[in-house]
Structures are given as C-alpha cells and as structure tokens.
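1. sequence first, then the predicted structure, then my questions.
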Amino acid sequence: MIEFLSPLYQLAWPFALAASWLAGEILYRFLGMPRIAVYALGGFLFGNLAASYLPPSEAGAFLLLANFGFGLMLFELGYRINLGWLRHNPWILITALAESLCTFGAVYFVATFCGRPPLASALLASLAMAASPAGLVRVINEQHSSGQVTERALHLSALSCVLAVFTFRVVIGIGVFQTEGDVLHAAWSSLVVLAVSASLGGLFGVVVPVWLRSFEDGARDATLAFTIAVFLLVLLTHVLKFEPVLAALTFGIVARHRRIVLSPAQRNFGVLGDLLSVLLFFYVAATLSWGQVLSGFALGLLLVLVRALVKTLMCTVFARVSGITARKGMFTGLALTPMAVFAILLLEQTRRLGVDLFHSLAPLAAIALLLEVAGPLVTQRAIQLAHEARTVREK
C-alpha cells in the first residue's frame, strides 16, 4: 500500500499547483479576481488537507523555489526604483519613514496591550512595517497600471522592506543577546548580515551589467542574464544564511542605474516568472495551519485593521507636500496592504538560522491568511479607483 501511495505523494504538489493555476485563470477572466489571491486560497486548502502526508524534503525544495520566485520580484521592484526621483522629492522618503515607524509603534502598542510579550510584539510590529513587493508587483503587472499611485506604491514598498528587514534583524539581535548574552552573535544576527547582503547585491548589480556590455547583443539577452544572476544570488545568500530580500532588492536598484535596459515585454520575467509566482503564493499559504489561524484570528484581524489605517493615514497626510492629492495619497496607502509573502519567507529564513519564531507569533498566521487573499484585492481596487489600471478582462 505504501509503495502504491508513494508516487501519488510525489505528484501531489504538481497537481495542486496546476489546479490552483487553472482556478486563478478562471476567476480572473470571469470575476476579475487577482490570480495570486486564488493561488493563496489553493495553497491554504492544500496545506491543511494534504501537506502533512508529504515527505519533509518536498517542503524544503519548494521553499528554495519560492525564494527564487520572490527574488525575481524583488529584483524587478528594485529595477523600477528611481533614486534620482527620491533625491528630487525627499518627501517620498519622509513618507516611507513616517508610515513605517508609525505602523511599528501602533502595532507594537496594540499587541502589548492585548497581552503579547514585548519581544513577540516587536517582531510582529517590524513585519507589519513592510508592504510585500510580491503582491504589489504582480497586481501592478496584471493590471498594466502606471501613474503616480503606482510609482509611489512601488517606491514606498521598497523603502518599507528595507526598514522592516533592518528592524526585524535588530529585534532578532536583541532577542539573541537576551537569551545567550553574546554581543558578537547578536551583532552578526543584525547589522553585519544586512551589510554583507546589501554588498553582495550591489556587487552583482555592478558585475552583471559590465559583463553584458562586453557583448554586442547584451541588451537583448539581459533578461536571461539577470534571471540566472538572481538565482545565483538567492542561492548564495540562502546557503550562507544571509538576507536574500535585501540582496535581490539592492541588485535590482544598482543594475537599473548601470543603464542596462529590460524590455517592458519581459516584466514578470516571462513564463518562468509566472510559474514561480504560482508556486510562491501557493507555498506561502500552504505553510499556514487552520489551528494557528483560528488561535490568533481576533488579534490578527485587529492588527490588520490598525496597520491599514496607519499606512493609509500617513500616506494621506503627506500627500500634498509630496506633490499629489490627498485622494491619491489615500489610494497609495491602500495599495500597500499586501504583507504576507514578505513576512512568511523572512520567518522561514530565521528558522534556518535555528530561531523558530512562528509558534510564538500566533496572530501572524491569521494576518498572513487575511492579507494573502485580501491584500491583492485591496491593491487592485485602489489602482482601479485611481484610474491607473490599463487591463481589460478577457471573456
């Protein structure tokens, strides 16, 4: 019987991914529902119905592939960041600092008020600072959107990710110092890891464009070269236990400013990027158990509402001084709703370092599920209300 079921176990993930992709296409075409939200629902159902019967090695392999997919999205986000725009309009940077720090403060206050330990509250608050680039980039590309809300949301997402990773690593370092009393280990867990990760990304961002310029048709082959480079960078940081989020984002930012152009037709990195996005959103939702979601649902829902309110309020407050209307500032804040993929993969990275935080952050599972499904819907609606969507659903 076991010999008969073994091939079925091996086919479970591929068939579940195919079913989620098919459901995503159908619901997008007929209802306009973001594909990634459907992938997440499929992953959550699969994770609670069948994943416990699969060998652990399967999950490890899919984690690495999910990190590859996330790395491509982070590179694409970094590639769209214009540092010159930030220099000419510093209010965007100020907005990012204000909304991220206020989000941290509000989530930390609510979590501690509801009885969560200070360290767990700080970890939740640091994760809540970020707007996940995965959900944002996929919805923007799916809607073919462009405009002030779209560009500001992308820039704010990148800045909030950097701030969130830095804060999260600092909190982890404080936790390590409290438990082990080792200052060197605490420092390595935070600042040194971030510096090395950013340096690796910057090195790739310099070397790859130089290599491409050595060929006459380098620009034509840029998409493939960058894809392979992102894979190598994610694998390197994964093996060395550095921070692939910061490395891939830095790679994209530096590569853009080395003047190597990616064709607009290569957004999402083509078919490979589409395939990895299905796997990424499916895998992240599959890690969430129904019991964890229920145990932290009340506080998780409250923190989701607090986070959305603070981000929307801050973006609205700083809208006029940064050059847009308050209405567009509000839509920008709403577009920053996605968070789940960033949070879950960051926690999986810390688990590989021997620090398992997921079970101490009960509300996070509920937050992740809510924002995995609702986040893309809110982003899509914000872009549409801002009249920046260019997509027409196929019937």
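-> The structure has been received and is ready for your questions.
2. rest of the way, CA atoms for contacts and neighbours
-> Will do.
3. where do the strands sit along the stretch 201-350 of the chain?
-> Under the criterion DSSP state E, counting those that start in this stretch, the stretch 201-350 of the chain contains no strands.
4. look up how far residue 128 lies from the residue lying closest to residue 36 once chain neighbours are set aside.
-> Leaving aside its sequence neighbours, residue 36 sits nearest to residue 281 (Cα to Cα, 6 or more residues apart in numbering; 6.3 Å). Separation of residue 281 from residue 128 (Cα to Cα, to the nearest Å): 18 Å.
5. more neighbours, the two?
-> More neighbours surround residue 128 than the other of residue 281 and residue 128, with 32 against 29 (other Cα atoms under 10 Å).
6. want to compare, so here's the second one:
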Amino acid sequence: MTDPYVSLAQLAWPLALVLSWMAGEILFRWTGLPRISIYGLAGFAFGNLAKGFAAPTDDNAFLLLANLGFGLILFELGYRINLRWLRANPWIVATSLAESSLTFVAVVLVAQAFRMPALAASLLAALAMASSPAGLVRVFNEQQAGGQVTERALHLSALNCVLAVFAYNAIVGIGVFQTSGNLGHAAAASLLVLGASALLGSVAGMLVPRWLRGMGRAGSSGGDATMTFALAVLLLVAVTHVLHLSPVLAALSFGLVARHRRSALGVAQRNFGALGDLLSVMLFVYAASTLDWQHVWAGLGLGTLLVIVRLTVKVGVCAAFARVSGISVRKGALSGLALAPMGVFAVLLIEQTRRLGVDLFHSLAPLAAIALLLQLAGPLISQRAVIAANETPYDKEA
C-alpha cells in the first residue's frame, strides 16, 4: 500500500503550480498586479517551504521545461524585433551598448567596493546587463501595451540579453572552466557558442515558414501556425539544452528570421495560447523556487543597492540618448524604467551553469536577493512605465 506521505509529496509540485496560477488570476483581478510577480512570490514561498517535504525531482527535467517556456517568450520577442528600424535609427543600438556597458562597470565598482572577489563581481555585472524578456513580453501582452516606450524597451531587452550572454560566457570561461585565464580563448569560445546558437535558430527560422507555405498555412492566424511554431521552438530549445548552447540566442534568432521571412503570426498567437500560459506558470514558479531564503537574506543589503544602481544607470542612459534617438527625455526615462525585470534570465543562466558542475549561487549571494527583488518588483515597474507612457488601451481611451 502506498504511503500517504509519499503520495502527498508527489502532489507538491502540481499543487504548487495550480495554487500559483489561481493566486495570480485572483490578485490580478483584484489589484491589477502582474500575474508573473505573483507566480514568483508563490514559487519562492513553495521552494523554501517544500524543502524536506516534496518528493525528489529531476532538476534537468524542470530546467528543460522552464527553458521551453522561456524559449516561447524569446521567440515572440525575436518576432517583434524590426531590423529595419534598428538600421534606420542606430541610436537605439548605441543606447543598448551604452546602458549595458555602464551597467556592467557600475555593478563591478559597487560590488568590489564591498570586497566581492573580482570574478564574482564580474559575473554579477554580466547578469545585471540583461533585462529579462520573459518579464517584459508577458507584462506588455497582459497590458496590451503598444507604443514608443513598449517597442523601445523590447528592442533594448533583446540587444542587452545578447550582450549579457556573451559577457557571461566569456567570464565563466576565463574564471571557472579555464586555468590559463586566456581572454582571447574564452571570448572565442563564447562567440562559438553564440554563433552556433544563432545558426540553429536561423535555420529554424528559414525552414518553418517554408513548411507553412508548403502546407498552405503561411498566412494562417489560427491554431495550425501556433502549433507549428510552438513545436519548432520546443525542439530548438531541447537541442540547445542537450548541446549546452544558448537557448536565449537560438530562440531570438528563430523569431527574428521567421519575421523577416514574412511568415505572419496573428494576434491569437500571442503568448502561444494555453501552452504558453502553462509553461509561463512553470517558468516563473520554478525560477523563484530555486532561490534559497538564506542566500537572499545574506545578500539583501548589497543586492538592494545593486538593484538601485542598475536601474539608475539604465534610466539615466536611456534618458540621455532619448532626444538623439527620436523621443522625449520622459519617454526615454520610462523606456529605461521598463527594463527593470532581470530575475528569470539570471536564474536560468545560473542553472545552466550548475548543470556543468559549478554552483555559482554560493559565491553570488547578492544575486539571489537581486533575482527575488526584480522577480517581484521588476514586472510591476515595467507595468507602471507603460501605463505612465499612456501605451495601454485603457489609458488611450481615457
């Protein structure tokens, strides 16, 4: 006869996901808070309460599912990137380079002022460069946001994620996996990972639209196109997971190439329907559940300071580049404010590194605090930014 305790332990994760989803729906309707902030809070609480109770889980399986959910969001972000706009307005690229670089420098300086080792400070700074596409896309879709601040924030997020992945891989290559400390070698290895990932995504972006055209569904906005793109993203992310490549760049490249191959996604495909919603709950709950309360508490002081420094730099740079890039200083500042989310992106990169045998959370205690703070507050800040910019339907009607 099955032990009731064992049966309850096996139900822990399904119950956590259902309760997290229910809490997200209820609080979104009552308070207007972003659902993903509630998922994150629920995941953090579950992850710390379930220790010693929940049944042993296959971390690789959960990480793969989380990456699949992240991959769907990244594909959608890549699909929304307009290369013609970036070519016509190179100041957007300049803004991304400036805000990413200055964020890196500022975080390194502050972390080292608190006597954090150079390697740990550099890894933390590389992660701080990025703005989590998962937070931005889900919040903007939830708010049905559209406009200069929304589109600029999405483009800046895509650019700084690529820069962050390159910097992070190079630093990990130098400090963790290579004894020579050869910067050129580590940078070349990082470029090889990014190149292979982008190539995989680009191939998918060429083949899938061709398949849809061959099946007579290239212009479809119904479930057929949704299923085709979703399955392709799932396969692509699974391949990068197995080959230890970057699912971030692969999924972004897939969406980018698919868009410019003129394969149309209808409005019905946003968030990939019920499949995307389910995997998003898994993604945000899982990411927050990996954060340990002891690590959060140990790094809370420095983590809070670094959150303020990071956001100040991004807002300041975006405001400084606003007029030359064609928008008002106010909208530039709001674009920088919208870049607040970071938690899911950082957690998944750290978890991928952990698969290679290196647990960086022990040496990056402030990261746990930063990830939790920006997992909860980041989506709310992004939501407030697009509302302040009058880029939600409710504000436009008003």
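-> All right, it came through fine. Treat the numbers as computed from the prediction; the structure is a model and nothing was measured.
7. superposing both, give me the TM-score.
-> For this chain pair, the superposition-based TM-score is 0.96 by TM-score structural alignment, normalised by the length of structure 1; 392 aligned residues with a Cα RMSD of 1.7 Å.
8. determine the longest helix present in structure 2.
-> Longest helix in structure 2, counting residues (DSSP state H): helix 183-214.
9. residue in structure 2 paired with residue 298 of structure 1?
-> Applying TM-score structural alignment, one finds that residue 298 of structure 1 aligns to residue 301 in structure 2.
10. show me the contacts for that match.
-> residue 366 (Cα atoms under 8 Å, 6 or more residues apart in numbering).
11. do you know how far it is from residue 307 of structure 2?
-> In this view, residue 301 of structure 2 and residue 307 of structure 2 are 10 Å apart by Cα to Cα.
12. could you point out the longest helix of structure 1?
-> Longest helix in structure 1, counting by DSSP H: helix 148-180.
13. what helices and strands are in contact with that helix?
-> Under the contact criterion of 3 or more Cα pairs under 8 Å, 6 or more residues apart in numbering; DSSP states H and E, helix 148-180 of structure 1 touches helix 56-79, helix 91-113, helix 118-128, helix 133-143, helix 183-187, helix 244-256, helix 326-335.
14. and these: which comes nearest residue 373 of structure 1?
-> With respect to residue 373 of structure 1, and counting by Cα to Cα, the nearest of those is helix 133-143 at 9.8 Å.
15. which stretch of structure 2 lines up against that closest one?
-> Per the alignment by TM-score structural alignment, helix 133-143 of structure 1 matches residues 133-143 in structure 2.
16. which of the residues in the matching stretch are classified as buried?
-> Of the residues in stretch 133-143 of structure 2, 133-140, 142-143 count as buried by neighbour count, 16 or more other Cα atoms under 10 Å.
17. go ahead and flag the most central residue of structure 2.
-> Geometric centre of structure 2, nearest residue: residue 132, 3.1 Å, by Cα atoms, centre = their mean.
18. how far away is that residue from residue 50 of structure 2?
-> According to Cα to Cα, residue 132 of structure 2 and residue 50 of structure 2 sit 26 Å apart.
19. now residue 343 of structure 2
-> Noted for residue 343 of structure 2: a distance of 21 Å to residue 50 of structure 2, by Cα to Cα.
20. likewise residue 211 of structure 2?
-> According to Cα to Cα, residue 211 of structure 2 stands 45 Å off from residue 50 of structure 2.
21. also residue 92 of structure 2?
-> 44 Å.
22. between those two, tell me which one has more neighbours.
-> A direct count of neighbours by other Cα under 10 Å for residue 92 of structure 2 and residue 50 places residue 92 higher, at 24 against 15.
23. who's in contact with the more buried one?
-> For residue 92 of structure 2, the contacting residues are 86, 152, 156, 325, by Cα under 8 Å, 6+ apart.
24. give me that answer again for 10 Å
-> Applying Cα atoms under 10 Å, 6 or more residues apart in numbering, we find residue 92 of structure 2 in contact with 85-86, 98, 152-153, 155-156, 159, 318, 321-322, 324-326.
25. ok, now residue 293 of structure 1?
-> Residue 293 of structure 1 is in contact with 300, 362-370, counting by Cα under 10 Å, 6+ apart.
26. how many other residues sit next to the closest residue to residue 134 of structure 2 other than its chain neighbours?
-> Setting aside the residues directly before and after it, residue 134 of structure 2 is nearest to residue 73 in space (Cα to Cα, 6+ apart), at 5.9 Å. Residues near residue 73 of structure 2, counting by other Cα under 10 Å, number 29.
27. for residue 138 of structure 2, see how far away residue 73 of structure 2 is.
-> As for residue 73 of structure 2, its distance to residue 138 of structure 2 is 8 Å (criterion: Cα to Cα).
28. how close does the residue nearest to the centre of structure 2 sit to residue 276 of structure 2?
-> According to Cα to Cα, residue 132 of structure 2 stands 17 Å off from residue 276 of structure 2.
29. ok, now residue 323 of structure 2?
-> Applying Cα to Cα, the value for residue 323 of structure 2 to residue 276 of structure 2 is 37 Å.
30. of those two, who's got more company?
-> Comparing residue 323 of structure 2 with residue 276 by neighbour count (other Cα under 10 Å), the higher total belongs to residue 276, at 20 against 15.
31. aligned counterpart of the more buried one in structure 1, please.
-> Match for residue 276 of structure 2 (TM-score structural alignment): residue 273.
32. can you pull the contacts of its match?
-> By Cα under 10 Å, 6+ apart, the contact set of residue 273 of structure 1 is 68-70, 72-73, 227, 266-267, 279.
33. among the residues you listed, the buried ones, what's the PyMOL command?
-> A single PyMOL command selects the buried members of the contacts of residue 273 of structure 1 (16+ other Cα under 10 Å):
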select buried, resi 68+69+70+72+73+227+267+279
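34. quick one: which two of the contacts of residue 273 of structure 1 are the most distant?
-> 266 and 279 (19.2 Å).
35. what lies in contact with the strand or helix carrying residue 85 of structure 2?
-> Using DSSP states H and E, residue 85 of structure 2 falls within helix 83-88. Residues from elsewhere that reach helix 83-88 of structure 2 (Cα under 10 Å, 6+ apart): 89-90, 92-94, 155, 256, 259-260.
36. recalculate using a threshold of 7 Å.
-> The contact list for helix 83-88 of structure 2, computed with Cα atoms under 7 Å, 6 or more residues apart in numbering, reads 92-93.
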